[in-house]
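J.: Below are the sequence and a predicted model; questions follow.
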Amino acid sequence: MPGSQLGTAAAQRFTLNLSILFTELPLLERPAAAAAAGFTAVELWWPWVDSPTPEPAELDALKRAIEDAGVQLTGLNFYAGRLPGPDRGALSIPGAESERFRANVEVVADFAESLGCKALNALYGNRVEGVDPAEQDALALENLVFAARAADRIGAILLIEALNKPESPLYPLVSAPAAVGIVDKVNQAAGLGNARFLMDLYHLSMSGEDLPSVIERYTDRTGHVQIADNPGRGAPGTGTLPLADLLDQLWKAGYEGFVGLEFKPGDRPSEEALAWLPRAARAAR
């Protein structure tokens, strides 16, 4: 797929995920690398996989790296355990993990506010053997409402994402309807209306969903979109997904948000894995 076609379809609203791209560099060097590659917007998973509350000096250093690079942080995950790795969130896991998530919420909100970031992503969490799923769901709703209030305090939205069953077999939200159902529950319980669906086209395709139908049904509930090709979760053009057509459909349906590039570069430098996208299409407008 020609990169110029995808750039046109996405209306030049790309944001680069620095937790999966440019990982050949130390974290603090990645914002500058994204800027050097022509991007003006970046997003991140929670960078400290073992620490929901890192030292202020670590937060300050990342903030300076983003500001010095001149890029905008457009999305940030709450603490979710080991990503990449076996963990898929913490907020529905009773005990220490749930407590770590709650300790992380205000840290994330304050950091996001300091950089003008307006989208915070909360991964639901895996099912735990021996724990009643209903207990996990009740805990998840409580913690998601807590997160929605923190997001609302800084004028941000709370994103809720569907993953996919083959790669995340213990994660309960593996379809668009399941994730949107949680969005509705959070909005009803919190009374804020700031929860939105994170539409990851790679994950949804891995789950076998009809992507044009998902776009038609849920664009008006969507706060962020992420893409990678399938199979392989590689760069656009390495698989079979008609990403240019899908993004074009999204824009025609009224989506005006960012499109996160969340693909694996493979065994080549990230800059080479971005060659499909002309530099003129990389700056978010």
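T.: Now that the structure is in, tell me what you want to look at. Numbering: from 1, shown residues only.
J.: all contacts plus neighbour counts: C-alpha atoms, from now on.
T.: Will do.
J.: how close does the spatially most central residue of the chain get to Ala57?
T.: Closest residue to the average C-alpha location of the chain: Asn121 at 5.8 Å, with CA atoms, centre = their mean. Remark: distance between Asn121 and Ala57 (CA to CA, to the nearest Å) = 23 Å.
J.: next up, a second structure to put side by side with the first:
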Amino acid sequence: MSHPLRHTVNCSLLFTELPLLERPAAARRAGFSAVEFWWPFVEAVPPDRQVEAFVTAIADAGVQLTGLNFFAGDMPGGDRGLVSWPKRSSEFRDNVEVTVGIGERLGAQGFNALYGNRDNAHTEAEQDELAVENLALAARAAARIGATVLVEPVSGADQYPLRTAADALAVIDRVQAAYDVPNLGLLADLYHLAVNGDDVDRVIAEHTDRVGHVQIADAPGRNEPGTGTLPLDQQLSALAAQGYDGWVGLEYKPSTSTDESFAWLPYERR
């Protein structure tokens, strides 16, 4: 790995052999200084004591929280976000304040707003209009702490409409045209983009300036780098050369134990 970018460990996919609140300290022991999470609670507005325990676990571990997903529904059950989902839009809006509040306390700079699956009870136009409103609302809240709202193309969810970088950028363009919020960025997950058949090299060449965060896993399999065929090192080097200086989220499923799955990354580069 020859690029100069820093790594952050996604503790929702890594260290799952440990209870959630023990994972930040495990990341620190493995040599990392930063972590990111999907929404770590069961509901959109968890009890205060759960929020306090989460904040404390990260602070006590001595790692930075780089990013957090907004509440996305029941991810194991197939939900992929509430942003465009009329029935659950109010849950998303209630969650924005909690998420940004955690981010403010821990210095998180990116909040991933999963768009949501298509819902047959509403037209696509209605869902897209709602998503624009909700993303603008989230972006205004994040702007108060100088943070960015991220929009992510996703693979493996047939009803999720954002599949390519162009899909996500079109949504961001629409929000920015309607509400004049500058702090929206593309979450470029190189695994999802590749699996969906996007031209990742072209995305990097043309849109690095719009990338708010990067995540990686190898394909096929979504395991650690080196287990598949993606040219991740080359692509990260290209992102850096194009001016990306943010974090690279390790968002993969370890093929062995989590600690063994870091063998591709020398300790001093973590």
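T.: Ah, there it is. No experiment lies behind these values; they were computed from the predicted model shown.
J.: thinking again about what came up before, which position in structure 2 aligns with the residue nearest to the centre of structure 1?
T.: Matched across to structure 2, Asn121 of structure 1 falls on Asn112, judged by TM-score structural alignment.
J.: same check, this time on Ser175 of structure 1
T.: Under TM-score structural alignment, Ser175 of structure 1 pairs with Thr164 in structure 2.
J.: cool, Leu59 of structure 1 as well?
T.: Under TM-score structural alignment, Leu59 of structure 1 pairs with Val51 in structure 2.
J.: Check which helix or strand the nearest residue to its match once chain neighbours are set aside maps to.
T.: Nearest non-adjacent residue to Val51 of structure 2, counting by CA to CA, 6 or more residues apart in numbering: Ile102, 7.6 Å away. Ile102 of structure 2 belongs to helix 89-106 when assigned by DSSP states H and E.
J.: Now do that helix: which elements does it pack against?
T.: helix 48-61, strand 64-69, helix 124-143 (3 or more CA pairs under 8 Å, 6 or more residues apart in numbering; DSSP states H and E).
J.: In structure 1, what stretch matches the second one?
T.: Structural correspondence for strand 64-69 of structure 2: residues 72-77 of structure 1, per TM-score structural alignment.
J.: mean shift of the matching stretch relative to structure 2?
T.: Mean deviation of stretch 72-77 of structure 1 relative to structure 2 after superposition (mean CA distance after the TM-score superposition for structure 1): 0.4 Å.
J.: Give the aligned equivalent of Glu36 of structure 2 in structure 1.
T.: Looks like Glu36 of structure 2 aligns to Glu43 there (TM-score structural alignment).
J.: And the host helix or strand of its match, how far out from the chain middle?
T.: Per DSSP H and E: Glu43 of structure 1 is located in strand 41-44. Counting by CA atoms, centre = their mean, to the nearest Å, strand 41-44 of structure 1 is centred 9 Å from the centre of its parent chain.
J.: That strand vs structure 2, average offset?
T.: So strand 41-44 of structure 1 averages 0.5 Å relative to structure 2 (mean CA distance after the TM-score superposition for structure 1).
J.: Identify the residues contacting that strand?
T.: Here strand 41-44 of structure 1 makes contact (CA atoms under 8 Å, 6 or more residues apart in numbering) with 14-19, 31, 34, 71-77, 260, 283-284.
J.: can you rerun that using 10 Å?
T.: 13-20, 30-31, 34-35, 66, 70-78, 117, 119-121, 258, 260-262, 282-285 (CA atoms under 10 Å, 6 or more residues apart in numbering).
J.: Take these and keep only those in strands.
T.: With strands defined by DSSP state E, the entries of those inside them are 14-17, 72-77, 119-121, 260-261.
J.: ok, back up a step: surely the residue nearest to Val51 of structure 2 and Val55 touch.
T.: Yes - contact criterion CA atoms under 10 Å: Ile102 of structure 2 and Val55 qualify, at 7.1 Å.
J.: Which neighbours do these two have in common?
T.: Leu65.
J.: Look up how far Ser33 of structure 2 lies from the match of Leu59 of structure 1.
T.: 21 Å.
J.: Just want to know which of the two has more residues nearby.
T.: Ser33 (21 against 18; other CA atoms under 10 Å).
J.: Which residue, neighbours along the chain excluded, lies closest to the more buried one?
T.: Val63 (4.8 Å).
J.: What's the match for His122 of structure 2 in structure 1?
T.: So His122 of structure 2 corresponds to Val131, using TM-score structural alignment.
J.: quick one, what contacts the residue lying farthest from the centre of structure 2?
T.: Residue farthest from the centre of structure 2, counting by CA atoms, centre = their mean, is Ala121 at 27.5 Å. For Ala121 of structure 2, the contacting residues are 85-87, 127, by CA under 10 Å, 6+ apart.
J.: Quickly note the distance from it to Ala131 of structure 2.
T.: Applying CA to CA to Ala121 of structure 2 and Ala131 of structure 2 gives a distance of 15 Å.
J.: And for Glu251 of structure 2?
T.: Glu251 of structure 2 is 25 Å from Ala131 of structure 2, by CA to CA.
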